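A.B. asks: Okay, structure incoming, though there's no sequence with it:
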């Protein structure tokens, strides 16, 4: 199974487990909501709402800024007097229901230090042993925590466990450490762990996409670079102005191809990169390379994965037309298909053996056309299996490659 499929399958499993935990916890809580009838419906709605809020703050994992914002929602889920979140060695967040009087900056800093030390002392056994612990709070501990509510009598410390690792703890400060509170705190800790797993899967997905882009950059053929530089050199004496123009185009092409920011670009930007690439190739091929562009202006702003078209054009020139005798024709078309933008790359070159192509796309062999596999995998990873490349080819019959992407892509910024 491809890495992207494994990541998506694992993410789906974590989401389902997370929802199951949240719904189970929902039946423990109750809050008025006019359009929901029963206590169970109101409790489930409230818990799911709080989980959504907290989950949004934990999308980057267990880090201080997000944890601080999530702690308030988690405390409301547990109906406890105060709640703390820690990682393996730090207090990340503290939220308490009792009001606190303002204090000078130096006093506030000392209080935060005392509270962090006190919370970590209470969490130490849970972090090291991985088991839920209930501790009684004395007056000295309450003072160190800076808690003004004398009715808080105990704390339930539940481990946040990701796979076999304890990565932090949820500490619920309560008036009475009932069995229900212990179970609820454990469920919240398990839910937080699920959010951390989702964040890690998201990070893995991002790293996978970055690795695939690096692979595509590495496939920008040294053969192409060598030939481009030779073509530029051939014009230095005979046509210096043309040589200078080609140097600028070569610099712009490499600058775009090796840029370090963003996983997405626009169709217009990718086509500009392709224009520079083809200008350099035409300097070498001369009249043997004929290019036809049919671009609908309304799709130029469509967002597409970075370096998803250029490898298709390079594949057509390098593997389709270079080996063909005589004039080769390349047609690039971009069409508006309602909610979709459709782009096709067609050449009348030597074509590809379908069995060889299937083996390459399935990852069973490397060599020629591996750029097609990487683009196909990225499209499926970003948009789903229905958006993979459609390739029509046969030996001696040329190649037609078609890709479709949604015109509306919230969350994908070029």
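C.D. replies: The structure has been received and is ready for your questions. None of these values were measured; they are calculated from a predicted model.
A.B. asks: C-alpha from now on. contacts and neighbour counts both.
C.D. replies: Fine.
A.B. asks: what packs against the helix ranked longest in the chain?
C.D. replies: What stands out as the longest helix in the chain, according to DSSP state H, is helix 179-218. When contacts are defined as 3 or more CA pairs under 8 Å, 6 or more residues apart in numbering; DSSP states H and E, helix 179-218 packs onto helix 3-26, helix 64-78, strand 154-162, strand 165-174, helix 370-383.
A.B. asks: Please compare the first structure with the one that follows:
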């Protein structure tokens, strides 16, 4: 990206300083007054124009995104006409000379084959057409030509060739970022599917068995648990949104614990301390529930006496601090390291590595799971959730009451 900006300034700023485009004057950005040099004004205007063209391109190369980006790209180049193409068709044309589309398309095959741009004289039978020259620059993603940027002008210009190439490289960077965004989305979806697949079949079977055991002895209790089970599975397998709210995630945890508590009775006790002000905080979907499931599994595993799990969510300034702690069998720190590194199967630590990876992807490495454990000492998991993170927005859903203490 830095290389592009340097190249674009090298191409664009001399045009402004020397008045290359006769009769064209770049508007001075509002609010700057007479401060700064012409080059500084041109730099600001270039960055501002590029920033307006970038968002549509981050959604990929389509007729709609090309249409919304082309005006800004044409402003960057200051050319009479500009078009964007995919591999076989003109997606949008801005300016005069759209009747040259067919000739432009004839050049695309060679551009796709060579991966190199070219400049050529336009053939035109219209005496009133002022466009006589065009520059075609390829748009590439992963070294494959996905389309082209075509700038048309009245006369030949070596500066336009260079400037068009730099702008095309910048557009290619935006398209590569769009491709990375799509890959990231597919990865998150795959990880959520993997996490759903880890929801223990034994949990489903045991929950239904417990519900069945209450059908004759306590029908009202059976009905309540059946509704809890249906709501929990509906939330776990929902198809919309990568993010949810802390309120929704805790509500699902409350339903999960109701089913576990019905099975284990007095063997399991749970306390929750939830600060109401952190309930709207957005977080990755199915981020906390696997940690609670892990606490239940390791809290009850190999124990004949009572197991206790505590869940707290506190306001910590710019973050929400969530702590899940159990008094179970614990784990060797080295084994935990191997689980988080993906070297041990998921059954060893339900969803731990999955959740840790997703937190780091969304918030950065500084927000991975913090886990304190030792053999026989239980486990304490701390999650730090920034209250405000660009791109993190929960899907519409219930705000839910504060989960009840069990």
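C.D. replies: Everything's here; your move. Everything numeric here is computed off the predicted structure, so don't read it as measured data.
A.B. asks: just to revisit the earlier point, mean per-residue distance, the longest helix of the first structure to the second structure?
C.D. replies: By mean CA distance after the TM-score superposition for the first structure, the fitted helix 179-218 of the first structure averages 1.0 Å away from its aligned residues in the second structure.
A.B. asks: Centre of the chain to the helix or strand following that helix, how far?
C.D. replies: Per DSSP states H and E, the first helix or strand lying C-terminal to helix 179-218 of the first structure is helix 222-238. Put simply, helix 222-238 of the first structure sits 39 Å off its chain's centre (CA atoms, centre = their mean, to the nearest Å).
A.B. asks: Please identify the deepest-packed of the helices and strands packed on helix 179-218 of the first structure.
C.D. replies: strand 154-162 (a mean of 26; mean count of other CA atoms under 10 Å).
A.B. asks: Which residue numbers in the second structure does that strand align to?
C.D. replies: Per TM-score structural alignment, the counterpart of strand 154-162 of the first structure in the second structure is residues 133-141.
A.B. asks: same check, this time on stretch 379-394 of the first structure
C.D. replies: Against the second structure, stretch 379-394 of the first structure falls on residues 359-374 (TM-score structural alignment).
A.B. asks: Between the two ends of the matching stretch, what distance do you get?
C.D. replies: One end of stretch 359-374 of the second structure sits 23 Å from the other (CA to CA, to the nearest Å).
A.B. asks: quick one, helices of the stretch 201-350 of the first structure?
C.D. replies: 222-238, 240-257, 267-285, 310-315 (DSSP state H, counting those that start in this stretch).
A.B. asks: Identify, out of these, the most deeply packed stretch.
C.D. replies: Buried most deeply of the helices of the stretch 201-350 of the first structure, by mean count of other CA under 10 Å, is helix 310-315, with a mean of 22.
A.B. asks: Of the helices and strands packed on helix 179-218 of the first structure, which is nearest residue 204 of the first structure?
C.D. replies: helix 3-26 (7.7 Å; CA to CA).
A.B. asks: Not counting its neighbours along the chain, what's nearest residue 112 of the second structure?
C.D. replies: residue 145 (5.6 Å; CA to CA, 6 or more residues apart in numbering).
A.B. asks: Next one: the one you found from residue 225 of the second structure, what distance?
C.D. replies: 56 Å.
A.B. asks: Same check on residue 10 of the second structure?
C.D. replies: 68 Å.
A.B. asks: who's in contact with the residue nearest to residue 112 of the second structure?
C.D. replies: 87, 111, 112, 115, 138, 139 (CA atoms under 8 Å, 6 or more residues apart in numbering).
A.B. asks: Residue in the second structure paired with residue 251 of the first structure?
C.D. replies: So residue 251 of the first structure corresponds to residue 230, using TM-score structural alignment.
A.B. asks: now swap in residue 215 of the first structure and tell me
C.D. replies: Match for residue 215 of the first structure (TM-score structural alignment): residue 194.
A.B. asks: Can you give me the neighbour number for that match?
C.D. replies: Residue 194 of the second structure has 14 neighbouring residues, counting by other CA atoms under 10 Å.
A.B. asks: ditto for the one 3 residues further on
C.D. replies: For residue 197 of the second structure, the tally of surrounding residues (other CA under 10 Å) stands at 10.
A.B. asks: Same question for residue 110 of the first structure.
C.D. replies: Neighbour tally, residue 110 of the first structure, other CA under 10 Å: 11.
A.B. asks: for residue 365 of the first structure, same thing?
C.D. replies: Using other CA under 10 Å: residue 365 of the first structure sits among 14 other residues.
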